[in-house]
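> below is the structure, and that's it, no one-letter string:
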């Protein structure tokens, strides 16, 4: 690598000697030059300049690079000027030739345009005449094939401009027309025979009439009918599912109403049963209370009667000593009879026996007072009433 240092002045880049040896000239229409040597010299100088390292202050470096730029630019300008001069000298003969050639071409084009115009006029007349013949042949063939009202549209679809060329014979044109008409009628018949909904068939026929592609139209019918069948199946499935749902809901509602009615009927029966039972129980309770009240009233009356007899006997016993006699035995028998009557009238088998007599009696087995006593039978629930009565009237009592 070359290193340049600027101390006092900037050394110019030496390219002048290379330019001094550059030569170029034109002889006999050929370029004579040592441009190859000049190119090699520039390549060497380029490598040298690109590998040069400039040192010093920024201003010094800029000055050295500026000088190198000026030398390279001068070299380029000299080479460009030489190229332009050679090109101009070489192109001068061509410019003269080009001028004469352009004038010649123009005259030829004018002649061609005139001739071509007359030719095209004659050819247009020929094509018009041939188109008329083609149409006549088409109308005949279309009628024969049964194209019908679509004949004009079909003619526009099948018409081939190459038929107008002189190379196309009427025989080949008639064959093409017949083939196209038969294909159309066959495709139309096929589409009309295919099972399809009216709107789908109508659309397929429109497609066929646009491009005469029967296969594409049939594929459209197939796909549309399949899609419609699938949609119909889905709708039927939805309807069936809806019917099943409604039926299930109705059944569930009926079952719920049945259960509700059964529960209400059961509740009504239960309420009626409870009412009847309550009325029966109330009636039984009323009868029971009435019976108890009547029994209690009879018992109270009997007890009053018995108490009166006991009181009378007690008063007699207080006046004279009690002695066994036929009369006393009679009283005891009467009291025993009363006792038996009371026991018979009792409504319960569970009775309480109470011995009644004078207060603080001598109850020894040999005492006459011990034999002067009355045994009273009554219901257990009347015990408190009997006890209170004995206590109030000073009547001795004890449970036996």
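Right, received. Where do you want to start? Note that the coordinates shown come from a computational prediction; the quantities given were computed from them, not determined experimentally. Residues are numbered from 1 along each chain as shown.
> CA only for contacts and neighbour counts going forward, please
Fine.
> using the three-state scheme, assign residue 376.
Three-state assignment for residue 376 (DSSP: H, G, I helix; E, B strand; the rest coil): strand.
> burial of it, as a residue count?
24 (other Cα atoms under 10 Å).
> residue contacts, it?
Counting by Cα atoms under 8 Å, 6 or more residues apart in numbering, residue 376 makes contact with 339, 342, 352, 353, 354, 355, 356.
> test my guess that residue 55 contacts residue 5.
Yes: with contact defined as Cα atoms under 8 Å, residue 55 counts as touching residue 5 (5.3 Å).
> could you pull out the helices for the stretch 1-150 of the chain?
Using DSSP state H, counting those that start in this stretch, the helices of the stretch 1-150 of the chain run over 16-20, 35-50, 58-145.
> now swap in the stretch 301-400 of the chain and tell me
With DSSP H, counting those that start in this stretch as the criterion, the stretch 301-400 of the chain has helices spanning 326-345, 368-371, 383-392.
> point out the most buried one among the ones you listed.
Most buried of the helices of the stretch 301-400 of the chain by mean neighbour count (mean count of other Cα atoms under 10 Å) is helix 368-371; its value is a mean of 16.
> so how far is residue 368 from the residue nearest to the spatial centre of the chain?
By Cα atoms, centre = their mean, the chain has its centre lying nearest to residue 238, at 15.9 Å. From residue 238 over to residue 368 the distance is 113 Å, taken as Cα to Cα, to the nearest Å.
> same thing with residue 292?
When distance is defined by Cα to Cα, residue 292 is 39 Å away from residue 368.
> A further structure is provided below for comparison with the first:
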């Protein structure tokens, strides 16, 4: 009888269990759903065990991962932001997962699967993907008889009418995601044929519009370091419109009570334009075993179950990854504003699949800040950013 505990430890289930250290970026409110998914996965089978650790937001997690890759100690599974994925793939840090992706559910949205691909190969498993929304203060719009803007010209007009001595109509951010959303909505791209396109007509037109509104006093510019102030501008009625991912509102609502009704509208878009799919994917990192890669895919399949997807969408306002989940979301999408914003999934595409963009984007963000906060003419600022990016490319 004294041998029984030892024999139990040698059962096939105990010997076969594969551990997957997992670094993730899901904070409130989405962390609750992700943690429950991990718990139910670990308890529902004996082949794999997810060992999760929260490592901060997208940028913090990226910095930690790069340090771990240099020094050792990187996890097998990483929750990486979309623009980070192409670089991980290019440098051989992310493992291709196509051999493990057989017989996927047929109702998965193809464009969302493509968000995890680099040059046609699957390196990421979509976890949370969002589209942008135009947030607006419903109370202020009603008071001035304004309807939600449907074009960028209407955004400019609304910003002018909403501006007062103490408030601006729009708060804009000089971060690359926000600016890229505007460029894509005009039918443009920041990268063309693997090279920066910072002086293309759509990029110039996008910055000229923002510059015009700031110069007229109708918009307030905030840089990435001032992100919390941009949110505060909106919450304290110092600005009445702002652009953010669909996931921004649930995060704010989880942290504070809103003093006014918040409206959400689709991002204004020209006929040839698109909206960016942004968010994060699961990445299996170099050094992981085939069994760990299989475990990562098994966990992702568990996450894709329609009822779990529906709970994830309701909690986070990420897009459903499967059409089947929409049946569970009929009540959630009954709200017409919400339905119109989520319908942007039909014209959404990945916002960044170019490895070089992570090297160049600092130059663009510098140009945006110089133009919107220091008054430099858009064309001049963008030409300088283009020169700097091309100089790096030629090295």
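Okay, I see it. Given the structure is predicted, the values throughout are model-derived calculations rather than measurements.
> could you get me the TM-score between them?
Put the two chains on top of each other and the TM-score (TM-score structural alignment, normalised by the length of the second structure) is 0.16; 92 aligned residues with a Cα RMSD of 5.9 Å.
> returning to that earlier point: output the helices of the stretch 301-400 of the first structure as JSON lines; include the columns distance to residue 131 of the first structure.
As requested, the helices of the stretch 301-400 of the first structure are arranged in JSON lines below (distance: least, Cα to Cα, whole Å):
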{"stretch": "helix 326-345", "distance to residue 131 of the first structure": "146"}
{"stretch": "helix 368-371", "distance to residue 131 of the first structure": "168"}
{"stretch": "helix 383-392", "distance to residue 131 of the first structure": "147"}
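> closest one to residue 233 of the first structure among those?
With Cα to Cα as the criterion, residue 233 of the first structure lies closest to helix 326-345 of the helices of the stretch 301-400 of the first structure, at 93.2 Å.
> hang on, the earlier thing: so which of the contacts of residue 376 of the first structure sit within strands?
Within the contacts of residue 376 of the first structure, residues falling in strands by DSSP state E are 352, 353, 354, 355, 356.
> of those, which is the nearest to residue 92 of the first structure?
Distance to residue 92 of the first structure, by Cα to Cα, is smallest for residue 352 among these, at 172.5 Å.
> surely the closest one touches residue 377?
Yes: Residue 352 of the first structure lies in contact with residue 377 (Cα under 8 Å); the separation is 5.5 Å.
> what touches both of those two?
Joint contacts of residue 352 of the first structure and residue 377 (Cα under 8 Å, 6+ apart) do not exist.
> so between these two, which is more surrounded?
Between residue 352 of the first structure and residue 377, residue 377 has the larger neighbour count (other Cα under 10 Å), namely 21 against 17.
> okay if I get the helices of the stretch 1-150 of the first structure as CSV plus mean neighbour count?
Below are those laid out as CSV (neighbours: other Cα atoms under 10 Å):
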stretch, mean neighbour count
helix 16-20, 12
helix 35-50, 13
helix 58-145, 14
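> ok so, going back, and the residue nearest to the centre of the first structure, what element?
For residue 238 of the first structure, the enclosing helix or strand under DSSP states H and E is helix 214-319.
> counting by contacts, list what that helix packs against.
helix 170-193, helix 198-211 (3 or more Cα pairs under 8 Å, 6 or more residues apart in numbering; DSSP states H and E).
> next, the angle strand 352-357 makes with it.
Helix 214-319 of the first structure runs at 20 degrees relative to strand 352-357, counting by axes from the mean of the first three to the mean of the last three Cα atoms, to 10 degrees.
> ok, back up a step: residue 16 of the first structure is nearest to which of the helices and strands packed on helix 214-319 of the first structure?
Short answer: helix 198-211, nearest of these by Cα to Cα, at 78.7 Å.
> what's the closest one in contact with?
Residues outside helix 198-211 of the first structure that contact it (Cα under 8 Å, 6+ apart): 154, 157, 188, 191-192, 213-214, 216-218, 220-221, 224-225.
> quick revisit: what's the closest of the ones in strands among the contacts of residue 376 of the first structure to residue 95 of the first structure?
residue 352 (170.1 Å).
> state the distance from that closest one to residue 383 of the first structure.
Note on residue 352 of the first structure: its distance to residue 383 of the first structure, by Cα to Cα, is 8 Å.
> what of residue 249 of the first structure?
Taking Cα to Cα as the criterion, residue 249 of the first structure is separated from residue 383 of the first structure by 71 Å.
> what of residue 104 of the first structure?
Computed as Cα to Cα, the residue 104 of the first structure to residue 383 of the first structure distance reads 169 Å.
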